[in-house]
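Trainee: based on what follows, work out the 3D shape:
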Amino acid sequence: MDLKDTSAIVTGGASGIGAAVVRQLAAKRAKVVIADLQAEKGEALASEVGGAFVNVDVTNTEQIEAAVNKATELGPLRTLVNSAGVGWAQRTIGKDGQFESAHNLDLYKKVININLIGTFDCIRLAATAMSRNEASASGEKGAIVSMASVAAFDGQIGQAAYSSSKGGVVGMTLPVARDLAAAGIRVNTVAPGLIDTPIYGEGEASEAFKAKLGESVLFPHRLGQPDELASMVIELVTNSYMNAEVIRVDGGIRMPPK
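Mentor: Next up is the predicted model:
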C-alpha cells in the first residue's frame, strides 16, 4: 500500500516505539497525526515530520474522534497504529491472606481500559473513516497495526493485568481482520519483546540494567531498538498480503516466570 499523500494516526506517538513509527511513516510521505497525552514532545515531533499533534487519552472516545477528524483533513486516512499503552505489576494475592492486599481491581480495570478497550475504540473509529476511502487498485482502503507484547504469551509473575490486556489485543486480531475484510481494511498485530525505550530511564545504572536484561535475549544479546520494531510496523502497513497476523519481534526471547 502506497502511503504518499495519505494520512496516518499513531497513538502513543510522542515517544519510544510510537515516535519511531511516526518518523518512518513520515519517511513514506504520509501525514501523521500524533495522538498522545505528551503535548510538548508530541508537538515537537509533529513539527519535525510535518504532521499534527492531537491531545488524546485513548479512554476518551471524543478525543479519538478528534484525532480521526484531524487525520482526514490532512488526507485520506489509510493507516492506524495503536501504540498507546501502560504497564502494571502486582501479584494476584498478598502475603498476609487479607482481601485488602489482593491485586488492586481498579488498577486492573485501568490497564484493560487503556491497552485493550482503548485499542478497540481506536480501531472501530479509524476503520469507520477508512471505509469511506476510495479503494486502491488492489482493493485496499486502509491498514491497522496494534501493539501487543510477548507478555501476551509469556506473562510473568505480577503481569496478570498487562498480559490480560495484551492477550486481548492478540485475540481480537483475527476476528477484527475478518470483520474488516469486507471494507478492504487489513489488521495485524506486533508483539514486541524487550525494547530500549524511555521506560528504563537514563544514566549508568540504567545502562547496566538494560545490559543485564539483554543477556536473556536469544540473539542478539541486547534490547531491541525502536526503529527495529517500527520497521516491522511499516512492513505490515505497506505489504498488501499481510493480514490477520501476530508477529513477535523479540530476538527469540521466551520470558521466564519472573
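Trainee: please make it C-alpha for all contacts and neighbour counts, starting now.
Mentor: Noted.
Trainee: what's the host helix or strand of Arg178 packed up against?
Mentor: Assigned by DSSP states H and E, Arg178 belongs to helix 160-180. Counting by 3 or more CA pairs under 8 Å, 6 or more residues apart in numbering; DSSP states H and E, the packing neighbours recorded for helix 160-180 are helix 105-112, strand 142-147, helix 151-154, strand 185-192.
Trainee: centre of the chain versus the first one, how much separation?
Mentor: In other words, helix 105-112. In terms of CA atoms, centre = their mean, to the nearest Å, the centre of helix 105-112 is set 18 Å apart from its chain centre.
Trainee: to compare against the first, here's another:
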Amino acid sequence: MQVKENSFLVTGGASGLGESVARAIVEQGGNVVIADLNESAGQALVAELGDNARFVRCDITNGDEVQSAVEMAESAFGGLQGSINCAGIVVVQKLLDRDNNPADLEAFSRGVNINLVGSFNVARLVAASIAKRIANDSNAGDHVEKNIDQGIIINTASIAAFDGQVGQASYSSSKAGVVGLTLPLARELARHGIRVMTIAPGVFATPMMESIPEKAREQLEAGVPYPKRLGAPNEFAKLALHIIDNAYLNGEVIRLDGAIRMV
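Mentor: Below is the predicted model:
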C-alpha cells in the first residue's frame, strides 16, 4: 500500500511518535486525521501541515469519539485506509509499597484501559470502516483476490511487553496485550485485505522522556548497545511508513530498540 493519496488516522498524533508519523504521512502525499487530547498542539500541527491534515479531540477509550475521528477521515478525504495508534500512557507503581500496602487498582486499570482496550477500540472501528468501504466497492473483492492491500492497522507496544521492569506491571502487561492482539487480528482481517502490525519501540526521545532527570536519561542511553542514544521519533515514523509500503509484513511485532534489553 502506498501512502500517497491514502488517508490514515494517527492517534496520539499531536506530539512524540504520533506527531512524527503524521508529518511523514503528509510529506509522502498522504492525508492524516490527528486524534489527540491536546487540542492546542493538535490544531497547531494541522495549521502547519495544511489541507492534507485534520484534527479531532479524541479519547481512544471512547467509542463515540473514535468513531467521530473515523467519520472525519471518511468525509474529509473520501475514505480511510489505515491507522497508526500511538496514544498511550505510562503507569509506574509497585505491587507493594515500602509499607507493604497494595498498589492502587484504579491506576493499574487505567493503564490497561488506555493502552490495551484503547488500541482494540481504534482497531475495531478503523477495520469496520475499511471493511464497509470494501463491501460497497464492486472492484474491491477482486483486489483482495489479487493480494492488493485494502488497509493497514499499526499498533504501538513497547519493549516493556517483553522486558518489563519493577514498577511496570500496568504498562508491561498492557503492552504485552497489544502484542497479543497482533496475530489474531491479522488472521481475522486477512479476508478483507487488511494487514495488522505492531511496533515495539525502546527508549525514544519523546515528551514523555523530557520529564526524567538528566542522569536517568544518560543511564538509559548507556544501556543501548548501538547506536548508544535514545531513538529519534522520525526513526519510528520511517518504520511505520515502511510497514505501510511492504505488503508482506503482516501479523508481526517489530522491536525498534537499538538492541537494548531491559533488566
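Trainee: looking at the helices and strands packed on helix 160-180 of the first structure, which is buried most?
Mentor: Per residue and on average, the most neighbours among those fall to strand 142-147, with a mean of 28 (mean count of other CA atoms under 10 Å).
Trainee: what span of the second structure is that one aligned with?
Mentor: Mapped onto the second structure with TM-score structural alignment as the criterion, strand 142-147 of the first structure occupies residues 151-156.
Trainee: mean per-residue distance, the matching stretch versus the first structure.
Mentor: Once the two models are superposed, stretch 151-156 of the second structure sits on average 0.4 Å from its counterpart in the first structure (mean CA distance after the TM-score superposition for the first structure).
Trainee: what's that stretch in contact with?
Mentor: By CA atoms under 8 Å, 6 or more residues apart in numbering, the surrounding residues in contact with stretch 151-156 of the second structure are 1, 81-86, 119, 123, 126-127, 130, 175, 178, 193-201, 240, 244.
Trainee: 6 Å - rerun?
Mentor: Outside stretch 151-156 of the second structure, the residues that touch it by CA atoms under 6 Å, 6 or more residues apart in numbering are 81-86, 194-200.
Trainee: farthest pair in those residues?
Mentor: Longest distance between any two of the contacts of stretch 151-156 of the second structure is 22.0 Å, between Gln81 and Ala200; criterion CA to CA.
Trainee: Asp104 of the second structure -> the first structure?
Mentor: Looks like Asp104 of the second structure aligns to Asn104 there (TM-score structural alignment).
Trainee: could you check how far its match is from Ile93 of the first structure?
Mentor: In this structure, Asn104 of the first structure and Ile93 of the first structure are 9 Å apart, going by CA to CA, to the nearest Å.
Trainee: same deal with Leu223 of the first structure?
Mentor: Looking at Leu223 of the first structure against Ile93 of the first structure, where the rule is CA to CA, the gap reads 31 Å.
Trainee: who's more crowded, those two?
Mentor: Neighbours were counted for Leu223 of the first structure and for Ile93 using other CA atoms under 10 Å; Leu223 has more, 22 against 15.
Trainee: surely the more buried one meets Leu194?
Mentor: Yes - if you go by CA atoms under 6 Å, Leu223 of the first structure and Leu194 touch, sitting 5.3 Å apart.
Trainee: what's the helix or strand for Leu80 of the first structure?
Mentor: Short version, using DSSP H and E: Leu80 of the first structure is in strand 77-82.
Trainee: need the residues that contact that strand.
Mentor: With contacts defined as CA under 6 Å, 6+ apart, strand 77-82 of the first structure is touched by Ser7, Ala8, Ile9, Val10, Thr11, Met130, Gly142, Ala143, Ile144, Val145, Ser146, Met147.
Trainee: in the second structure, which residues correspond to stretch 54-68 of the first structure?
Mentor: If you align by TM-score structural alignment, stretch 54-68 of the first structure falls on residues 56-70 of the second structure.
Trainee: residue at max distance from the center of the second structure?
Mentor: The outermost residue of the second structure, judged by C-alpha distance from the chain's mean C-alpha position using CA atoms, centre = their mean, is Asp99 at 37.0 Å.
Trainee: is it true that it lies in a helix?
Mentor: No - the assignment for Asp99 of the second structure by DSSP: H, G, I helix; E, B strand; the rest coil gives coil, which leaves it out of any helix.
Trainee: what residues are up against it?
Mentor: The contact partners of Asp99 of the second structure, by CA under 6 Å, 6+ apart, come to none.
Trainee: that older thread, show me what counts as buried in the helix holding Arg178 of the first structure.
Mentor: Within helix 160-180 of the first structure, the residues that qualify as buried by neighbour count (16 or more other CA atoms under 10 Å) are 160-170, 172-174, 176-178, 180.
Trainee: same thing with stretch 241-256 of the second structure?
Mentor: Within stretch 241-256 of the second structure, the residues that count as buried by 16+ other CA under 10 Å are Leu241, Ile243, Ile244, Ala247, Asn250, Gly251, Val253, Ile254, Arg255, Leu256.
Trainee: equivalent analysis for stretch 69-80 of the first structure, please.
Mentor: Neighbour counts over stretch 69-80 of the first structure (16+ other CA under 10 Å) mark Lys70, Ala71, Thr72, Leu74, Gly75, Pro76, Leu77, Arg78, Thr79, Leu80 as buried.
Trainee: pick the one among the residues you listed closest to Ser216 of the first structure.
Mentor: Distance to Ser216 of the first structure across those (CA to CA) is lowest for Leu80, with 32.0 Å.
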